[in-house]
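Engineer: okay, sequence plus prediction incoming.
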Amino acid sequence: MKSTLPLPRSSAPTLAVDSAPATAHPNLWLPRVVFAALLAFCLTPWASPPVALALGLVLAQTVGNPFPALTKKYTAKLLQFSVIGLGFGMNAHAAVQAGRQGILFTVASIAGTLVLGYVAGRWLKLGRPVTHLISCGTAICGGSAIAAVGPVLRARDEEMSVALATVFVLNALALFAFPPIGHALSLSQQQFGLWCAIAIHDTSSVVGAAAAYGKEALEVATTIKLARALWIIPVALGTAVVFKQQDVKVKLPWFILGFIGAMLLNTYVPATHTVGLWLVQAARLGLTVTLFFIGAGLSWQAVKSVGPKPFTLGVLLWVVISCVSLYVIMLG
């Protein structure tokens, strides 16, 4: 589903929540050795995106992440290049068809989530900035939407951190929960890909869950999610109008253009197919490492910082959009 506003650096959870080691370990070599060993495992065929995320979470909660600044810095960039690489494995004609099927879902779910978020935020007596940030993160693409809208709102650092931590925790849950639910309900590849793109916040978790389900699900989910991410632009501009902010600048996410370019090359330039296979494989490894970095960035302190009310809002919005979209998909 990675800022100055100029748009966020990616569609992944931009880990504004500092990933300080969960426990201060007197022997720095131990966290580094464990980090290196787990990272090396993530580059093997036995690792998968959910496994990589789980390993990162275990690292964060035990010896801690010894390189929080580096993982935070490279998470966004690695996801961007991974998404572009995945484009070399996709067909433009199939992507257009998938995009047509998802456009109505996208518009309805974004509008509905923002309205529901506003009403629920007032009911919970949350501040408007936090409410709007969590609503935008749920409606569009998680951390990227929050990173884009936050400067428009002139949100404080703590408001940004709370919103990012909320959607990130739910992203981790979705990555593990969605594939088993899809199999239990016998969802087709097309159905599951559409559901992922609508109901999971960040591109990293969308791609990870869809990749675990199947190749067609991955193609559908990636295409629709990236099209969905473009809604950052009108939503950010709309936020500036509603909250009466001025001098707002929003830029197109460059990595989405790169994904489109890679997909067009794969479709219309057969000479790129051989190198494209290698690039797709590298992109999948990159995605696995990205999710390891994301997991390593979620310390217990970050989870506790969310608080009950913002987390309640995030869970409410996520459950509603997941259940409603699933019902409509299965009905259709």
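Structural biologist: Structure's in. What do you need?

Engineer: from here on, contacts and neighbour counts on C-alpha atoms
Structural biologist: OK.

Engineer: quick one: residue 312 and residue 149, what's the gap?
Structural biologist: Taking Cα to Cα, to the nearest Å as the criterion, residue 312 is separated from residue 149 by 21 Å.

Engineer: show me which of the two is the more surrounded one.
Structural biologist: Between residue 312 and residue 149, counted using other Cα atoms under 10 Å, the more crowded position is residue 149 (32 against 16).

Engineer: can you tell me the element that one falls in?
Structural biologist: helix 143-153 (DSSP states H and E).

Engineer: please report how far the residue nearest the centre of the chain lies from residue 165.
Structural biologist: Computing the C-alpha centroid of the chain and ranking residues by Cα atoms, centre = their mean puts residue 202 first, at 1.4 Å. With distances taken as Cα to Cα, residue 202 is found 12 Å from residue 165.

Engineer: before we move on, what about residue 115?
Structural biologist: Residue 115 is 22 Å from residue 165, where distance means Cα to Cα.

Engineer: the more surrounded of those two?
Structural biologist: Of the pair residue 115 and residue 165, residue 165 is the one with more neighbours under other Cα under 10 Å, namely 28 against 14.

Engineer: if we can go back for a sec, after the helix holding residue 149, which helix or strand is next?
Structural biologist: Next along the chain after helix 143-153, taking DSSP H and E as the criterion, comes helix 157-184.

Engineer: who are the packing partners of the helix or strand following that next one?
Structural biologist: Scanning forward in sequence from helix 157-184 by DSSP H and E, the next helix or strand is helix 189-199. Applying 3 or more Cα pairs under 8 Å, 6 or more residues apart in numbering; DSSP states H and E, one finds that helix 189-199 contacts helix 92-124, helix 203-213, helix 215-229, helix 308-331.

Engineer: residues in contact with helix 189-199?
Structural biologist: Contact with helix 189-199 is made by 1, 102, 105-106, 109, 178, 182, 206, 209-210, 213-222, 224-225, 318, 321-322, 325-326, 329-330, as judged by Cα atoms under 8 Å, 6 or more residues apart in numbering.

Engineer: for residue 332, what are its contacts?
Structural biologist: Going by Cα under 8 Å, 6+ apart, residue 332 touches no other residue.

Engineer: tell me the spacing between it and residue 149.
Structural biologist: From residue 332 across to residue 149, the span is 33 Å (Cα to Cα).

Engineer: quick one, the strand or helix carrying residue 137 and helix 92-124 angle?
Structural biologist: Under the criterion of DSSP H and E, residue 137 resides in helix 128-139. Between helix 128-139 and helix 92-124, the angle comes out at 150 degrees (axes from the mean of the first three to the mean of the last three Cα atoms, to 10 degrees).

Engineer: from the rest of the structure, what touches helix 128-139?
Structural biologist: Applying Cα under 8 Å, 6+ apart, the set of residues contacting helix 128-139 is 109-111, 113-114, 117-118, 121, 142-146, 149-150, 153, 155, 159-160, 162-164, 166-167, 200-201, 235, 310, 313-314, 317-318.

Engineer: okay, one more to line up with it:
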Amino acid sequence: MTERIRKIIFLTAALVCLLPFMSPPLALLLGLILAQFIKHPYQEMNHKATNFLLKVSVVGLGFGMNVFAAMKAGAEGFLFTVASISGVLILGYVLGKLFKIERKTSYLISAGTAICGGSAIAALSPVMKAEEKEISVSLGIVFVLNAIALFLFPMLGHALGLTQSQFGMWCAIAIHDTSSVVGAASKYGEEALQIATTVKLARALWIIPLAFGASFLFKTEKSKVQMPYFIGLFVLAMLANTYLPFVNAWSTFIVSIAKAGLTLTLFLIGTGLSFKVVRVVGFKPFLQGLILWVAISGASLWAILSLG
């Protein structure tokens, strides 16, 4: 297959993801299928494009949210956030020792599970001076489990009869990446989407103390911590939607574009998840990631149902 044909197929599939009938899970599935049969024609650009598009889409979603509702959701999720992050990091440390997994790999997997998946791994890697293989293994585990969560969580939510509020909170705590959190929540409903996005972005701020902790634990020289600046833009978007009537008039249009951007983001994530990525993971690190994910999913679901 020539380079030109691969580019045509890829761009056509990307355009299909922007059609009204495409949902985030379908876009991810299309990307996954494409990744197994053709070599990505824009592999070097894929990560940067995904990262940029996700941030822009999340900021766009802020134009559909009310700041008072967001503050309420963030306050309710604070205790869940502290307890779940602490619990995952402790369990991750124990599992890493038990399975004899390399320290940096184990920490990246734990941090990615505890906070926000690939974003946490990308932010912590330079601080820890992690090697390419350690980063690839950690990202591979997160991407595989994210793909599963995007399909599994909405089905489980409906089967368990979770309310919009309960499902949004569960998504934000138990799914790794912001992209999959927003994708799963948007499939469940608008209230779930608002709660999930707000709580997940609040969790992302914990990258900062974890990065400083990593530099101490691994005794690396002080490196610049990658601040999640787009969260500030998300807050500004909420404020504009709440207090500026002329912005509020355009909010529906902006949010619809943001959702389309999110759908395209998940397609791009899928195209980067070939069997080659899965093979590099290894059994023990994957088992650590799986146990951590099941633990945080089960514990947070139990807590949410008990309190709700």
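Structural biologist: Here it is on my side, so go on. These figures come from a predicted structure and were not determined experimentally.

Engineer: coming back round to it: can you flag the buried ones in the contacts of helix 128-139 of structure 1?
Structural biologist: Buried members of these, scored by 16 or more other Cα atoms under 10 Å, are 109-110, 113-114, 117-118, 121, 142-146, 149-150, 153, 155, 159-160, 162-164, 166-167, 200-201, 235, 310, 313-314, 317-318.

Engineer: give the equivalent position in structure 1 for residue 45 of structure 2.
Structural biologist: In structure 1, the residue equivalent to residue 45 of structure 2 is residue 70, according to TM-score structural alignment.

Engineer: what's the local residue count around that match?
Structural biologist: Quick note: residue 70 of structure 1 (other Cα under 10 Å) scores 10 neighbours.

Engineer: please report how far it lies from residue 284 of structure 1.
Structural biologist: 20 Å.

Engineer: go on, residue 176 of structure 1?
Structural biologist: When distance is defined by Cα to Cα, residue 176 of structure 1 is 18 Å away from residue 284 of structure 1.

Engineer: neighbour count for those two, which is higher?
Structural biologist: When residue 176 of structure 1 is set against residue 284 and neighbours are counted by other Cα under 10 Å, the residue ahead is residue 284, at 22 against 19.

Engineer: can you tell me the closest non-neighbouring residue to that one?
Structural biologist: residue 82 (6.7 Å; Cα to Cα, 6 or more residues apart in numbering).

Engineer: how far out from the middle of the chain is stretch 180-192 of structure 1?
Structural biologist: Here the centre of stretch 180-192 of structure 1 is set off from its chain's centre by 20 Å, with Cα atoms, centre = their mean, to the nearest Å.

Engineer: what's the end-to-end length of it?
Structural biologist: End-to-end distance of stretch 180-192 of structure 1 (Cα to Cα): 11 Å.

Engineer: that stretch maps to which residues in structure 2?
Structural biologist: So stretch 180-192 of structure 1 sits over residues 155-167 in structure 2, by TM-score structural alignment.

Engineer: so which of the helices and strands packed on helix 189-199 of structure 1 is the most packed in?
Structural biologist: helix 203-213 (a mean of 28; mean count of other Cα atoms under 10 Å).

Engineer: and that one, what does it pack against?
Structural biologist: helix 49-61, helix 157-184, helix 189-199, helix 215-229, helix 273-296.

Engineer: swap the cut-off to 10 Å and go again
Structural biologist: With contacts taken as 3 or more Cα pairs under 10 Å, 6 or more residues apart in numbering; DSSP states H and E, helix 203-213 of structure 1 sits against helix 49-61, helix 68-86, helix 157-184, helix 189-199, helix 215-229, helix 273-296.

Engineer: how deep is the counterpart of residue 131 of structure 1 in structure 2 tucked in, by neighbour count?
Structural biologist: Counting by TM-score structural alignment, residue 131 of structure 1 lines up with residue 106 in structure 2. Residue 106 of structure 2 has 27 neighbours, counted by other Cα under 10 Å.

Engineer: again, but for residue 36 of structure 1
Structural biologist: By other Cα under 10 Å, the burial measure for residue 36 of structure 1, its neighbour count, is 12.

Engineer: now do it against residue 51 of structure 1, distance only.
Structural biologist: 16 Å.

Engineer: repeat that for residue 93 of structure 1.
Structural biologist: 32 Å.

Engineer: quick check: the aligned residue in structure 1 for residue 76 of structure 2 vs residue 193 of structure 1, distance?
Structural biologist: Counting by TM-score structural alignment, residue 76 of structure 2 corresponds to residue 101 in structure 1. In this view, residue 101 of structure 1 and residue 193 of structure 1 are 11 Å apart by Cα to Cα.

Engineer: list residues touching both of these two?
Structural biologist: 220, 224 (Cα atoms under 10 Å, 6 or more residues apart in numbering).

Engineer: what about residue 138 of structure 1, neighbour count?
Structural biologist: Neighbour tally, residue 138 of structure 1, other Cα under 10 Å: 33.

Engineer: and what of the one 3 residues further on?
Structural biologist: Using other Cα under 10 Å, residue 141 of structure 1 has 32 neighbouring residues.

Engineer: now do the SS call for it.
Structural biologist: For residue 141 of structure 1, the secondary structure call by DSSP: H, G, I helix; E, B strand; the rest coil comes out as coil.

Engineer: for the aligned partner of it in structure 2, list the residues it contacts.
Structural biologist: Residue pairing (TM-score structural alignment): residue 141 of structure 1 is matched to residue 116 of structure 2. By Cα under 10 Å, 6+ apart, the residues touching residue 116 of structure 2 are 142, 172-179, 181, 200-201, 203-207.

Engineer: test my guess that the match of residue 45 of structure 2 contacts residue 293.
Structural biologist: Yes - proximity of residue 70 of structure 1 to residue 293 meets the contact threshold set by Cα atoms under 10 Å, at 9.2 Å.

Engineer: any figure for the gap between whatever residue of structure 2 lines up with residue 215 of structure 1 and residue 231 of structure 2?
Structural biologist: Aligning on TM-score structural alignment places residue 215 of structure 1 opposite residue 190 in structure 2. Applying Cα to Cα, the value for residue 190 of structure 2 to residue 231 of structure 2 is 20 Å.

Engineer: then residue 20 of structure 2?
Structural biologist: To residue 231 of structure 2, residue 20 of structure 2 is 27 Å away according to Cα to Cα.

Engineer: ok, these two, which is more surrounded?
Structural biologist: Using other Cα under 10 Å, the more surrounded residue of residue 20 of structure 2 and residue 231 is residue 231, with 19 against 9.

Engineer: where's that one, which helix or strand?
Structural biologist: Residue 231 of structure 2 belongs to helix 230-243, assigned by DSSP H and E.
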